[in-house]
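Visitor: Below: sequence and its predicted model.
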Amino acid sequence: MTPLYDCRDEAQLLAGMRHARQAIGRGQLVVLPTDTVYGVAADAFNARAVQGLLDAKGRGRQSPPPVLVAGVPTLRAIAAEVPPAVERLVDAFWPGGLTIVLPSQPSLTWDLGETRGTVAVRMPAHRVALELLEETGPLAVSSANLTGFPAATTAQAAQEMLGEAVAAYLDAGESEGGIASTIVDATPLVGGAEPVVRVLREGAIGRERLREVLGDLLEPDPAQPGRRPEAESGGGA
């Protein structure tokens, strides 16, 4: 049976982090806590591991997973460009529950699925997740659940759904947030004809808070005329 480590116990935390780090290095999956919901993670630069993540969730390549990073320098390394408005979003909401979609660096040798040249990036506000990211580098992470089921807010709930498909479960108790991250598409800010930030999924960060930072660069609210339909979004943690 796949081990579950109680990361509130220092000894189990050390053992769990070591196991998780080794599992990621072998191309296996790990369930980890974040500040929103639990996520299932794979090495973002291991195409077979990322496909294993999609398979475990019952998801196709048309729904590529977001990437969790340990800090802003990694965002700048994997995004083709970080516009000033995105810098403001990062300053306001990272680490935290905001996932930002940007054009990816074309030189990166990875395969996250049908990304159309973009990457969805988030820095989580959780000590365990950040410590693991510092050791492994960027991780492809999606909410730890089967497609069509609610996102797991406990490691036990994730284990019930994902079982032996995961090599290690890191348990930090019930998720404090319990709400998946908000996902915004900032790609139109990079050479787009209409520079605007679109909300792909409403979650932990509300529109009002986004508008305080972005002003008119945020798309019109749903009740306002002229709003474009939202794109399909992936199930990021």
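Guide: Structure's in. What do you need?
Visitor: can we go C-alpha only for contacts and neighbour counts from here?
Guide: Fine.
Visitor: In contact with Q156: list those residues for me.
Guide: By Cα atoms under 8 Å, 6 or more residues apart in numbering, the residues touching Q156 are D171.
Visitor: Quickly note the distance from it to W94.
Guide: 27 Å (Cα to Cα, to the nearest Å).
Visitor: Likewise for A49?
Guide: According to Cα to Cα, A49 and W94 sit 27 Å apart.
Visitor: what about the strands in the chain?
Guide: Assigned by DSSP state E, the strands in the chain fall at 4-6, 30-32, 39-43, 67-68, 98-103, 118-122, 139-143, 168-171, 182-185, 198-201.
Visitor: distance between the third one and the chain's centre?
Guide: Between the centre of strand 39-43 and the centre of its chain there are 9 Å (Cα atoms, centre = their mean, to the nearest Å).
Visitor: do the longest one as well
Guide: Using Cα atoms, centre = their mean, the distance from the centre of strand 98-103 to the centre of the chain it belongs to is 9 Å.
Visitor: elements contacting it?
Guide: strand 118-122, strand 182-185 (3 or more Cα pairs under 8 Å, 6 or more residues apart in numbering; DSSP states H and E).
Visitor: where exactly do the helices run in this structure?
Guide: Using DSSP state H, the helices of the chain run over 10-25, 47-57, 72-78, 84-93, 127-136, 155-162, 207-214.
Visitor: Can you tell me which of the ones you listed is most buried?
Guide: helix 47-57 (a mean of 21; mean count of other Cα atoms under 10 Å).
Visitor: and the angle from it to helix 155-162?
Guide: 90 degrees (axes from the mean of the first three to the mean of the last three Cα atoms, to 10 degrees).
Visitor: alright, now check it against this:
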Amino acid sequence: MTTRDLTTDLEGGIAAASQAVRAGQLIVVPTDTVYGVGADAFSPTAVRRLLDAKGRTRSQPPPVLIGRPETLDALVADVPGWLRRLLGEVWPGALTVVLQAQPSLTWDLGETHGTVAVRVPADERTRRLLDVTGPLAVSSANRTGEPPATTVGEAEEMLGDNVTVYLDGGSTADAVPSTILDATGSSPRVLRHGAVALETLHAFNNTIEPAQDAP
């Protein structure tokens, strides 16, 4: 287990993290929302290791982070026009979209029912890492039921030796999680309210339904 300070050694941190990913190990990375624990999205063993570290089952598959919006079309079957326009405005940023996955993809993220949740984070350092590693399965860096980590120390306290490389980017800018938008059906709906407001989403599609637990 190693910790690399991205403020003093960005390239060394990216190299160490990408090596761990290639070996099927877990890494912790800063994002524009909270710290995330990540693994190679195309390694079922690594994804299983991620779920085990968090104390989750296959019924709670992790989202996938990508470094560039253009990568989305390689992962999903179709992107509605209104959603493509929305993503053009808010990505990179704190909006996770759930879409039908490309059926040809050879991965196993868990019980996804043929869908995938995808986001382009706004943290430039993490996007540079993603350019090297390719898509990563990334979930908040905490044990299930615990608050998401906003510092690398909090992540290490919860995940310990389950993670091979911790990338320290300082305190995350915002502890508010990403908004999750399900666009798989004819009636798009918010699964989790977060950093991107419903009003912003409605500017592109006013039929989007709020989350069921919304006040």
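Guide: Here it is on my side, so go on. It should be emphasised that the depicted structure is a prediction, and the values quoted were computed from it without experimental measurement.
Visitor: could you dump the strands of the first structure to JSON lines with mean neighbour count?
Guide: Output for the strands of the first structure, formatted as JSON lines (neighbours: other Cα atoms under 10 Å):
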{"stretch": "strand 4-6", "mean neighbour count": "19"}
{"stretch": "strand 30-32", "mean neighbour count": "26"}
{"stretch": "strand 39-43", "mean neighbour count": "30"}
{"stretch": "strand 67-68", "mean neighbour count": "28"}
{"stretch": "strand 98-103", "mean neighbour count": "26"}
{"stretch": "strand 118-122", "mean neighbour count": "26"}
{"stretch": "strand 139-143", "mean neighbour count": "28"}
{"stretch": "strand 168-171", "mean neighbour count": "28"}
{"stretch": "strand 182-185", "mean neighbour count": "24"}
{"stretch": "strand 198-201", "mean neighbour count": "22"}
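Visitor: nearest to D221 of the first structure, of these?
Guide: strand 198-201 (9.4 Å; Cα to Cα).
Visitor: which bit of the second structure covers the closest one?
Guide: Using TM-score structural alignment, strand 198-201 of the first structure corresponds to residues 189-192 of the second structure.
Visitor: after superposition, how close is the matching stretch to the first structure?
Guide: Superposed on the first structure, stretch 189-192 of the second structure shows a mean distance to its aligned partners of 0.4 Å (mean Cα distance after the TM-score superposition for the first structure).
Visitor: Can you give the distance from that stretch to the centre of its chain?
Guide: 16 Å.
Visitor: Contacts for that stretch, please.
Guide: By Cα under 8 Å, 6+ apart, stretch 189-192 of the second structure touches S178, T179, I180, L181, D182, A183, I208, E209, P210, A211, Q212.
Visitor: Quick check: the aligned residue for S181 of the first structure in the second structure?
Guide: Aligned partner of S181 of the first structure by TM-score structural alignment: S178.
Visitor: Its match: how many residues sit nearby?
Guide: By the criterion of other Cα atoms under 10 Å, S178 of the second structure has 22 neighbours.
Visitor: Report the contact partners of the residue nearest to it when sequence neighbours are not counted.
Guide: Nearest residue to S178 of the second structure, sequence neighbours excluded (Cα to Cα, 6 or more residues apart in numbering): A94, at 4.3 Å. For A94 of the second structure, the contact set (Cα under 8 Å, 6+ apart) comprises D32, T33, R119, V120, P121, A122, P177, S178, T179, G194, A195, V196.
Visitor: The second one is in contact with G194, isn't it?
Guide: No. Because the distance of 9.7 Å does not satisfy Cα atoms under 8 Å, T33 of the second structure is recorded as not touching G194.
Visitor: Give me the more crowded residue out of those two.
Guide: Set T33 of the second structure next to G194 and count neighbours by other Cα under 10 Å: T33 wins out with 24 against 18.
Visitor: Please pull up the equivalent of that one in the first structure.
Guide: Match for T33 of the second structure (TM-score structural alignment): T36.
Visitor: So the counterpart of P64 of the first structure in the second structure versus P44 of the second structure, what's the distance?
Guide: The equivalent of P64 of the first structure in the second structure is P61 (alignment by TM-score structural alignment). To P44 of the second structure, P61 of the second structure is 11 Å away according to Cα to Cα.
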